[in-house]
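Visitor: The sequence isn't on hand, but the structure is:
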């Protein structure tokens, strides 16, 4: 994906081969109640390796809309049931995926959820990776994800 200058993420030279990956959401696109994500995909050799993997969050989700929903393979950005939703008062919030093995990630896709309010999509976030779950390296620091109806509320990065 070609990013306009203001939307380009800061990308580090951190190796992309890692077992643990985390998404740290710091800001919504303007919503004051919740941030909502439909899917988070990590690709290795053209295959989504994050689907159905173990995922945890460091803060409570809203009701049954847990982080497990963002690795379930349901990619529709307007799904009201298959999403992870967190109160804005809990930001920043972190979701960590354990891939159960080291994978060289070549592409990252994050799909915001707009089932109730398009302003609930993540606007600012970081993506980090780790071999051991203790020492983390920055992969991308996104200040303006630019998720809109024009791109299906999707943010993508090819590494």
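Guide: That came in fine, so what should we check first? Since this is a predicted model, take the numbers as computed values, not measurements. Residues are numbered from 1 along each chain as shown.
Visitor: Every contact and neighbour count from this point should use C-alpha atoms.
Guide: Noted.
Visitor: Quick check: end-to-end length of stretch 23-37?
Guide: Stretch 23-37 stretches 11 Å from its first residue to its last (C-alpha to C-alpha, to the nearest Å).
Visitor: tell me which element residue 39 is part of?
Guide: strand 34-44 (DSSP states H and E).
Visitor: Who are the packing partners of that strand?
Guide: Applying 3 or more C-alpha pairs under 8 Å, 6 or more residues apart in numbering; DSSP states H and E, one finds that strand 34-44 contacts strand 17-28, strand 84-87, strand 107-112, strand 122-130.
Visitor: what about 6 Å?
Guide: For strand 34-44, the elements it packs on are strand 84-87, strand 107-112, judged by 3 or more C-alpha pairs under 6 Å, 6 or more residues apart in numbering; DSSP states H and E.
Visitor: next up, a second structure to put side by side with the first:
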């Protein structure tokens, strides 16, 4: 069996994020958690994943602080997996993957699900990356630069 290379110390934040939550089972668990799936059996029914794989992914997501284990909301003896603030921060990632999948992974006219705004009942607008002044940005309008760490002091200053 080939050993997976860890990217948790990589210079690139995309690589680090993929190391943490980049396998498809983890992202599908997170997707389901946004749809209020909370219990082990519910995740297993929804995903059709083997119990061992599901248990490993859930344990990893709890260790990463994406999910937390909480007492069952119905007062039963079960435990539930609940998104943390860190986990809820992945909503825009899952929504972006959903929109990309809608655009790129279906034939024209093929039915698929859509993300709906609960207040209006309308499909959610397209995600866009915007500059600080509101301009829409694409790959040709951006550059990746190494950011100074919070503990780094600027040169020549106090």
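Guide: Looks like it arrived, so ask away. Just so you know, these numbers come straight off a predicted model, no measurement behind them.
Visitor: And the TM-score between them?
Guide: For these two chains in superposition, a TM-score of 0.25 is obtained (TM-score structural alignment, normalised by the length of the second structure); 72 aligned residues with a C-alpha RMSD of 5.4 Å.
Visitor: For residue 97 of the first structure, see how far away the residue lying closest to residue 110 of the first structure once chain neighbours are set aside is.
Guide: Taking C-alpha to C-alpha, 6 or more residues apart in numbering, and ignoring the residues beside it in sequence, residue 110 of the first structure has residue 40 as its nearest neighbour in space, at 4.6 Å. Distance, residue 40 of the first structure to residue 97 of the first structure, by C-alpha to C-alpha: 10 Å.
Visitor: which residues do these two both contact?
Guide: Both residue 40 of the first structure and residue 97 lack any common contact, where contact means C-alpha atoms under 6 Å, 6 or more residues apart in numbering.
Visitor: the inter-axis angle of the strand holding residue 39 of the first structure versus strand 17-28?
Guide: With axes from the mean of the first three to the mean of the last three C-alpha atoms, to 10 degrees defining the directions, strand 34-44 of the first structure sits at 160 degrees from strand 17-28.
Visitor: Show me which parts of strand 34-44 of the first structure are buried, residue by residue.
Guide: 34, 35, 36, 37, 38, 39, 40, 41, 42, 43, 44 (16 or more other C-alpha atoms under 10 Å).
Visitor: gap between the fifth one and residue 102 of the first structure?
Guide: Applying C-alpha to C-alpha, one obtains 24 Å for the distance of residue 38 of the first structure from residue 102 of the first structure.
Visitor: Then the first one?
Guide: Spatial separation of residue 34 of the first structure from residue 102 of the first structure under the definition C-alpha to C-alpha is 32 Å.
Visitor: The fourth one too?
Guide: Relative to residue 102 of the first structure, residue 37 of the first structure is positioned 25 Å away (criterion: C-alpha to C-alpha).
Visitor: follow-up on the earlier one: could you identify which of the helices and strands packed on strand 34-44 of the first structure is most buried?
Guide: strand 84-87 (a mean of 24; mean count of other C-alpha atoms under 10 Å).
Visitor: Could you list every helix and strand that the helix or strand just after it packs against?
Guide: On the C-terminal side of strand 84-87 of the first structure, the closest following helix or strand by DSSP H and E is strand 93-104. On a contact count with 3+ C-alpha pairs under 6 Å, 6+ apart, strand 93-104 of the first structure meets strand 17-28, strand 54-57.
Visitor: could you check the angle strand 122-130 makes with strand 93-104 of the first structure?
Guide: Using the same axes, to 10 degrees: strand 93-104 of the first structure against strand 122-130 is 50 degrees.
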